[in-house]
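**Student:** sequence? don't have it. structure:
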């Protein structure tokens, strides 16, 4: 079992070691000391940034899928209400088939929101294994991984950040001072917990419509908001300082990325969407809401109305036309169409 797991993770370990050493060479070339702990710490930060940049397309898909999921919630509730109280196997199967048909019709993937996290996890474990094996690679008890040769592994393993080795942990400080190791570990765990709590709190407070706060997904995110800090406190004491640094960096990236997304691409019906509409109205820009063709909720018509309202000059309201424009003059009176007799005479 161990050999199989080792075989699966080895390509990722090679990638992690390759990127870390690559960034280490870049920082060394610009004048940073090769054996300095900050040089290796920034190499880990560079690994996180590169990985998150590569995951941006998946993150965009996650946002679009999440917004579609929120738009089709009324339709899902209709399906659930239709089969409410029916516990036979045939009814459950029909409900599942109708739900999957709705997903297919609207192009929604309920599992895409988990993809960035799932794809990050193997790289996280690969980094953990690379840092955990630095001492073995440096002593020759383990073969080199990628560009992580014996000499570089020994250099990385002996590098210090605030007098603490990057391979040291709360439970196993190694040659590092125990007090400094535990203080730095606790500090990084606190930062991790605060960033995760802030990210989840921001998501629930600004980017969720009021109607969605009572569904199972919102309750699950609320549990995550309070459970994750406890998880970090329990599991973080076993991770090396380098892995905790990786986790802190990716949490900070997630928090900043979500702040930008909520401000520019808020969820439909959320407080963030209302704030965006107010900002666009203040700047005189048109407002276009996300809609999915084929839904019975009429979101597409609502988008046209909002767009027309945004285009209508102040003090001169007009009626909304089928193409989303406005008709009529001052006072909102409708102009009757006139018959063109010239074409008929010709």
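**Tutor:** Here it is on my side, so go on. Computed from a predicted structure; not experimentally measured.
**Student:** going forward, measure contacts between C-alpha atoms and count neighbours the same way
**Tutor:** OK.
**Student:** quickly note the distance from residue 183 to residue 177.
**Tutor:** From residue 183 across to residue 177, the span is 10 Å (CA to CA, to the nearest Å).
**Student:** swap in residue 124?
**Tutor:** 26 Å.
**Student:** who has more neighbours out of those two?
**Tutor:** residue 124 (18 against 13; other CA atoms under 10 Å).
**Student:** in a helix, that's where that one is, yeah?
**Tutor:** Yes. Counting by DSSP: H, G, I helix; E, B strand; the rest coil, one finds residue 124 located in a helix.
**Student:** what residues are up against it?
**Tutor:** Neighbouring residues of residue 124 by CA atoms under 8 Å, 6 or more residues apart in numbering: residue 243.
**Student:** ok, it to residue 135 distance?
**Tutor:** To residue 135, residue 124 is 19 Å away according to CA to CA.
**Student:** distance of residue 257 relative to residue 49?
**Tutor:** Distance from residue 257 to residue 49, by CA to CA: 12 Å.
**Student:** how about the strands of the stretch 101-250 of the chain, start to end?
**Tutor:** Per DSSP state E, counting those that start in this stretch, the stretch 101-250 of the chain has strands spanning 160-161, 164-165. These are given in chain order.
**Student:** among these, which comes closest to residue 341?
**Tutor:** Closest of the strands of the stretch 101-250 of the chain to residue 341 is strand 160-161, at 86.5 Å (criterion: CA to CA).
**Student:** what is that closest one packed up against?
**Tutor:** For strand 160-161, the contact count by 3 or more CA pairs under 8 Å, 6 or more residues apart in numbering; DSSP states H and E identifies helix 37-54 as packing neighbours.
**Student:** I'd like the distance from the next helix-or-strand element following the helix it packs on to the chain centre, please.
**Tutor:** Remark: after helix 37-54, the chain's next helix or strand is helix 56-71, criterion DSSP states H and E. Average the C-alpha atoms of helix 56-71, do the same for its chain, and the two points are 9 Å apart (CA atoms, centre = their mean, to the nearest Å).
**Student:** list the buried residues of the following helix or strand past helix 56-71.
**Tutor:** Next in sequence after helix 56-71, counting helices and strands by DSSP H and E, comes helix 73-82. Using 16 or more other CA atoms under 10 Å as the test for burial, helix 73-82 gives 76, 79, 80.
**Student:** which elements pack onto helix 73-82?
**Tutor:** helix 89-106.
**Student:** next, the angle from the helix it packs on to helix 73-82.
**Tutor:** 170 degrees (axes from the mean of the first three to the mean of the last three CA atoms, to 10 degrees).
**Student:** which neighbouring elements make contact with helix 89-106?
**Tutor:** Using 3+ CA pairs under 8 Å, 6+ apart, helix 89-106 sits against helix 73-82.
**Student:** and the comparison structure, right after this:
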């Protein structure tokens, strides 16, 4: 844990220096240390964005290939070894890593544990470690939010303070609610209908209800400072996921339908503003002109007549011969 102690304490102390020397906040104030913890959270989560992108892509691929996974289960359900081989082959062909969705959580857990030890043991006892020197550790150990809530206190170890219990309970509820909302948002809006059944969907449903309970039970033993870290991290995850689902949803999901509708409305407003017609609207308004035959009409040939008929009619054209003026000569 020593390398993590150095990394986390460096970021925490750097944010504390910014709020103290740049914004001229009280270096021993609870608000200063809370904002430093929030700054640490934002820094850690920003560094994990590439892993989050991999997680989103992996989760999306897992959702989209669920129908194929079901077909393999029907086909090779009697042969577990063959089923495992074909499933891994499908993952490889689709570029899906089933473990990529766990990477952000797996990486955050050591960071969380290091922060927990840093705040709960070293800072709370005033024993410095890494870049968190003893004066800074004592400053954090004595810091109180609102002047009555020590950041090292927990819901269980509250020193008889009702304010500590209230603040801790609010943070635990917020941490639990954000965890549930984030998972619920993913399942309800960014999972195709085919992916809502099967082993992967059952796993997601299990996590939907189990994780909030785990965090709620464990949260009552976390220091107030750690609760601020975890709640901020959950809020970051919820906002980040909302942005991804809204702007880059998985195909065939409710989020994809909503985005298509927003794009259509946006295109209509753009056309009305600029007096143009989008491609779709233009196709709908084109009216086919009736086909007009512009070829020259053929001259009607005169009816063929016999010699006797031509004599009687007075000429080839059928018009009678004019009589000479002056009568018979």
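**Tutor:** Yes, it's here. Bear in mind the structure is a predicted one, so any value in this text is a computation, not a measurement.
**Student:** looking at the strands of the stretch 101-250 of structure 1, which one is packed in the most?
**Tutor:** strand 164-165 (a mean of 24; mean count of other CA atoms under 10 Å).
**Student:** structure 2: matching residues for that one?
**Tutor:** The alignment of strand 164-165 of structure 1 onto structure 2 (TM-score structural alignment) spans residues 149-150.
**Student:** after superposing, tell me the mean distance of that stretch to structure 1.
**Tutor:** If you overlay the two and look at stretch 149-150 of structure 2, the average distance to its match in structure 1 is 1.1 Å (mean CA distance after the TM-score superposition for structure 1).
**Student:** neighbouring contacts of that stretch?
**Tutor:** Residues from elsewhere that reach stretch 149-150 of structure 2 (CA under 8 Å, 6+ apart): 30, 141, 142, 143, 144, 163, 164, 167, 224.
**Student:** closest to residue 311 of structure 2 among the residues you listed?
**Tutor:** The closest of the contacts of stretch 149-150 of structure 2, once distances to residue 311 of structure 2 are taken by CA to CA, is residue 167, at 125.4 Å.
**Student:** what's the neighbour count on that closest one?
**Tutor:** Residues near residue 167 of structure 2, counting by other CA under 10 Å: 17.
**Student:** ok, now which ones touch it?
**Tutor:** 149, 224.
**Student:** just give me the match in structure 1 for it.
**Tutor:** Checking TM-score structural alignment: residue 167 of structure 2 goes with residue 184.
**Student:** now residue 243 of structure 2
**Tutor:** Alignment note (TM-score structural alignment): residue 243 of structure 2 maps to residue 260 of structure 1.
**Student:** please apply the same query to residue 71 of structure 2.
**Tutor:** So, by TM-score structural alignment, residue 71 of structure 2 is matched to residue 78.
**Student:** now residue 190 of structure 2
**Tutor:** Correspondence of residue 190 of structure 2 to structure 1, assessed by TM-score structural alignment: residue 207.
**Student:** got a list of what its match touches?
**Tutor:** Contacts of residue 207 of structure 1 (CA under 8 Å, 6+ apart): 262, 266, 267, 270, 271, 272, 273.
**Student:** by neighbour count, which of those wins?
**Tutor:** residue 267 leads the contacts of residue 207 of structure 1 on contacts (other CA under 10 Å) with 28 neighbours.
**Student:** secondary structure class for that residue?
**Tutor:** Per three-state DSSP, residue 267 of structure 1 ends up coil.
**Student:** any idea how far residue 127 of structure 1 is from it?
**Tutor:** 34 Å.
**Student:** columns distance to residue 329 of structure 1 on top of the strands of the stretch 101-250 of structure 1, output as JSON lines?
**Tutor:** As requested, these are exported to JSON lines (distance: least, CA to CA, whole Å):
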{"stretch": "strand 160-161", "distance to residue 329 of structure 1": "71"}
{"stretch": "strand 164-165", "distance to residue 329 of structure 1": "74"}
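**Student:** looking at those strands, which is closest to residue 250 of structure 1?
**Tutor:** From those, taking CA to CA, the stretch that ends up closest is strand 160-161, at 18.8 Å.
**Student:** average gap between that closest one and structure 2?
**Tutor:** Compared with structure 2 after fitting, strand 160-161 of structure 1 has a mean deviation of 0.6 Å; criterion: mean CA distance after the TM-score superposition for structure 1.
**Student:** who's in contact with that strand?
**Tutor:** 36, 37, 38, 41, 166.
**Student:** do stretch 5-21 of structure 2 as well
**Tutor:** Here stretch 5-21 of structure 2 makes contact (CA under 8 Å, 6+ apart) with 25-27, 32-33, 35-37, 39-40, 43, 111, 114-115, 118, 129-132.
**Student:** mind listing the helices for structure 2?
**Tutor:** Per DSSP state H, structure 2 carries helices over the ranges 2-17, 30-47, 49-64, 66-76, 80-94, 103-117, 124-125, 134-142, 162-189, 199-219, 224-247, 254-274, 279-285, 307-313.
**Student:** and the equivalent of residue 130 of structure 1 over in structure 2, how far from residue 41 of structure 2?
**Tutor:** Using TM-score structural alignment, the partner of residue 130 of structure 1 in structure 2 is residue 118. Here residue 118 of structure 2 is placed at a distance of 14 Å from residue 41 of structure 2 (CA to CA).
**Student:** likewise residue 12 of structure 2?
**Tutor:** 9 Å.
**Student:** burial check on residue 183 of structure 2, number of neighbours?
**Tutor:** 19.
**Student:** surely it touches residue 208?
**Tutor:** Yes. In this structure, residue 183 of structure 2 is within contact of residue 208 by CA atoms under 8 Å, at 5.7 Å.
**Student:** what sits against residue 250 of structure 2?
**Tutor:** 60, 190, 191, 192, 256.
**Student:** so which of these persist in structure 1?
**Tutor:** Using both residues aligned by TM-score structural alignment, their matches' CA atoms under 8 Å, structure 1 keeps these contacts from the contacts of residue 250 of structure 2: 60, 190, 191, 192, 256.
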